[in-house]
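Chemist: Any chance you could fold what I've pasted below:
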Amino acid sequence: MELKEKVAVITGGSGGIGRAMAEAFLTEGARAVILLDLDLSSVQAAATALGCEGQACNVTDEEQLSGVIDDILQRHGQIDLFCSNAGSASPGVLTDAANEDWQQQWDLHVMAHLYAARAVLPGMIERGQGYLLNTASAAGLLAAIGSGPYTVSKAAAVKLAEFLAITHGDDGIGVSVLCPQGVNTAMAPASLGDGQTDGIIEASELAATVVEALREERFHVLPHPEVADYVRRKGEDVDRWLRGMRRLRARSQE
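Modeler: Presented below is the predicted three-dimensional model:
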């Protein structure tokens, strides 16, 4: 997908990955970029700084999200690229993560992607073209030790993206899933120890990888290319991978 003259919507657009992608898309010549985020003042400030549009939206509220998408379609005629990017971290495992934490992560990392797809796909399918970019995480392909709600919901986000690609690829719909490790944003890990990440990259580096992956229509968008090797090794021997992850977890608790 070439971004020139395209209309792109980015959730979680006030800062970090979302803002960096917006800047990259505008540089590529996008006709319009619309940022969505929870806080109106933050998203409008980001939009003003970049020279694009910003609207407040709770992406976990299907009715609200659908209404915002309808408004964008009314004003711009189409949405070529929808980046379902909003997310948050949530530490804890089975015993110390509350049900509310699990539900919040599920709503934000899975249902919000589903709500967005439901709202934008009819128009895309009618035109025979369109693109969905869903932000997951390397944790969704592998695991984030000590963060059960995040790991499980991000894994589900990857699977949802796979399902969308299988179901709608023949309708002319492109689907990619963004799976970074550490990025220099508010969600960056506090340390780099115990194999948590292969290095924290800048959001601008990630955005450049996204532009390249969209142009090549790659399903996995991996700003940390090492992740592809880890996924391959996991697939070759999942029992070995699980043993290795248990060792990693034990070291992290020392």
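Chemist: can we go C-alpha only for contacts and neighbour counts from here?
Modeler: Noted.
Chemist: Can you verify my assumption that Gly174 contacts Thr167?
Modeler: No. When contacts are counted by Cα atoms under 8 Å, Gly174 is not listed as touching Thr167 (10.8 Å).
Chemist: between those two, which one's more packed in?
Modeler: Neighbour comparison, Gly174 and Thr167: the larger count goes to Gly174, with 21 against 11 (by other Cα atoms under 10 Å).
Chemist: and that one, that one's in a strand?
Modeler: Yes. Assessed by DSSP: H, G, I helix; E, B strand; the rest coil, Gly174 belongs to a strand.
Chemist: and it, what is it in contact with?
Modeler: By Cα atoms under 8 Å, 6 or more residues apart in numbering, the contact list for Gly174 reads 129-132, 165, 168, 217.
Chemist: could I get these as CSV with distance to Ala203 and neighbour count?
Modeler: Shown next, in CSV, are the contacts of Gly174 (distance: Cα to Cα, whole Å; neighbours: other Cα atoms under 10 Å):
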residue, distance to Ala203, neighbour count
Gln129, 28, 19
Gly130, 24, 23
Tyr131, 21, 24
Leu132, 20, 27
Ala165, 26, 20
His168, 29, 14
Glu217, 20, 17
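Chemist: farthest pair in those?
Modeler: Greatest spatial distance among the contacts of Gly174 (Cα to Cα): His168 and Glu217, at 14.1 Å.
Chemist: re the thing from before, format the contacts of Gly174 as TSV; extra columns: secondary structure and distance to Arg249.
Modeler: Output for the contacts of Gly174, formatted as TSV (DSSP: H, G, I helix; E, B strand; the rest coil; distance: Cα to Cα, whole Å):
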residue	secondary structure	distance to Arg249
Gln129	coil	44
Gly130	strand	41
Tyr131	strand	37
Leu132	strand	34
Ala165	helix	33
His168	helix	38
Glu217	coil	35
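Chemist: Pipe those into JSON lines and attach distance to Gln104 per row.
Modeler: Output for the contacts of Gly174, formatted as JSON lines (distance: Cα to Cα, whole Å):
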{"residue": "Gln129", "distance to Gln104": "32"}
{"residue": "Gly130", "distance to Gln104": "28"}
{"residue": "Tyr131", "distance to Gln104": "26"}
{"residue": "Leu132", "distance to Gln104": "22"}
{"residue": "Ala165", "distance to Gln104": "25"}
{"residue": "His168", "distance to Gln104": "28"}
{"residue": "Glu217", "distance to Gln104": "30"}
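Chemist: Proceed likewise with the subsequent sequence, for comparison:
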Amino acid sequence: MDVNQSVAIVTGAAGGIGEAVARRLLERGAQVVITDLDQARVDAAVQRLETVSPGNVRGAAGDASAEADIAAAITLAQDAFGPVDLYVANAGIGDGEGLEASEEQWSLALDVNLMAHVRAARALVPGWVERGHGYFVSTASAAGLLTQIGSATYSVTKHGAVAFAEWLSVTYGAQGVGVSCLCPMGVDTDMLRSGMTSREDDGQKAVAAVTGAGDVLEPLTVADDVLAAIAEETFLILPHADVREFLRRKVDDHDRWIRGMQRYQSSLS
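Modeler: Predicted structure coming up:
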């Protein structure tokens, strides 16, 4: 997909990967609507992005998992720029560790990390099929291909995000809908930094597992990989090359991989 003159929505874009992807889209000639929960942070991000491409970015506070807020972002994009061509479902949450995670934490993780993608696709994909083109980018995680030591809610919901992206591509790829799924390990974002200061043992283990398995990348480095994947219409985006090898080992011998992960978890204690 050529993003030049396209209209895009990026969720979770008041910082981190989302803002970096929005920046790269603007640099390549797209018009972008960004969303996030906090209006002040959205406004600050819009100001930063305006310096990249004046007049081609809008922002709105909203919950990426709420149907009404998804619809409002789509309407904002349509009114400002035209029909939406690209949706980057980037908002995510890592709250809830182990079996102690509450029902509310499970519900929130499922809503933000998975159902937000389903609801956005439900709102956009039928129109894309009718038009014959559209593109959906799902931000999942290497945890969605492997697992996440310490956080059951994150691992399970990110597996769901990968599975939904696969299903979306299989089901609609031949009808003009492109799909990419982003699965990084450690990225220098607020989510990772908040885990570093967590007092919960499982939260600290989760961060140690991620930072110990590979380099912590800058968001703009990850955004470059996302834009390259969109241009080439590549499904799986792996900013950390080691993830492909880890996944191969998992598929080749699942039991051996689990034993290795058990040893790795023990080393973090």
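Chemist: Which residue ranges of the second structure form helices?
Modeler: 16-27, 39-50, 67-80, 103-110, 116-131, 152-172, 190-196, 201-213, 219-232, 242-252, 254-267 (DSSP state H).
Chemist: right, so those helices: which one is the most enclosed?
Modeler: helix 16-27 (a mean of 24; mean count of other Cα atoms under 10 Å).
Chemist: so what secondary structure elements neighbour that one?
Modeler: For helix 16-27 of the second structure, the contact count by 3 or more Cα pairs under 8 Å, 6 or more residues apart in numbering; DSSP states H and E identifies strand 7-10, strand 31-36, helix 39-50, helix 219-232 as packing neighbours.
Chemist: Minimum distance to Thr211 of the second structure: which of the ones you listed has it?
Modeler: Using Cα to Cα, those put helix 219-232 closest to Thr211 of the second structure, at 14.9 Å.
Chemist: Read off where that closest one ends up in the first structure.
Modeler: The alignment of helix 219-232 of the second structure onto the first structure (TM-score structural alignment) spans residues 203-216.
Chemist: Now do the matching stretch: everything it contacts.
Modeler: If you take Cα under 8 Å, 6+ apart as the criterion, stretch 203-216 of the first structure is touched by 1-2, 16-17, 20-21, 24-25, 176, 178, 180, 183-185, 219, 221-223.
Chemist: mean deviation (superposed) between it and the second structure, please.
Modeler: Following the fit onto the second structure, the mean deviation recorded for stretch 203-216 of the first structure is 0.8 Å by mean Cα distance after the TM-score superposition for the first structure.
Chemist: Check stretch 64-73 of the first structure too.
Modeler: Per aligned residue, stretch 64-73 of the first structure averages 2.6 Å (mean Cα distance after the TM-score superposition for the first structure).
Chemist: Distance from that stretch to the middle of the chain?
Modeler: 19 Å (Cα atoms, centre = their mean, to the nearest Å).
Chemist: Mind listing residues that contact it?
Modeler: 57-59, 78-79, 115-116, 119-120.
Chemist: between these, which is nearest Ile201 of the first structure?
Modeler: For these, the nearest to Ile201 of the first structure is Val59 (26.4 Å; Cα to Cα).
Chemist: Spit out the contact partners of Leu160 of the first structure.
Modeler: 110, 114.
Chemist: Give the equivalent position in the second structure for it.
Modeler: By TM-score structural alignment, Leu160 of the first structure lines up with Phe164.
Chemist: again, but for Ile173 of the first structure
Modeler: So Ile173 of the first structure corresponds to Val177, using TM-score structural alignment.
Chemist: ok, its match to Ser138 of the second structure distance?
Modeler: Distance from Val177 of the second structure to Ser138 of the second structure, counting by Cα to Cα, to the nearest Å: 13 Å.
Chemist: Those two: which has the busier surroundings?
Modeler: Ser138 (27 against 24).
Chemist: Can you tell me what the more buried one aligns to in the first structure?
Modeler: Aligned partner of Ser138 of the second structure by TM-score structural alignment: Asn134.
Chemist: Leu114 of the second structure too?
Modeler: Leu114 of the second structure maps onto Val110 in the first structure, by TM-score structural alignment.
Chemist: For its match, give me its contacts.
Modeler: 153-154, 156-157, 160.
Chemist: Let me know the distance separating Leu114 of the first structure from Thr11 of the first structure.
Modeler: On the measure of Cα to Cα, Leu114 of the first structure and Thr11 of the first structure end up 13 Å apart.
Chemist: who touches Val227 of the first structure in this structure?
Modeler: Per Cα under 8 Å, 6+ apart, neighbours of Val227 of the first structure: Ala138.
Chemist: now for it: what does it line up with in the second structure?
Modeler: Checking TM-score structural alignment: Val227 of the first structure goes with Val243.
Chemist: same question, Phe82 of the first structure
Modeler: Under TM-score structural alignment, Phe82 of the first structure pairs with Tyr87 in the second structure.
Chemist: Its match against Val3, yeah?
Modeler: No. With contact defined as Cα under 8 Å, Tyr87 of the second structure does not count as touching Val3 (11.5 Å).
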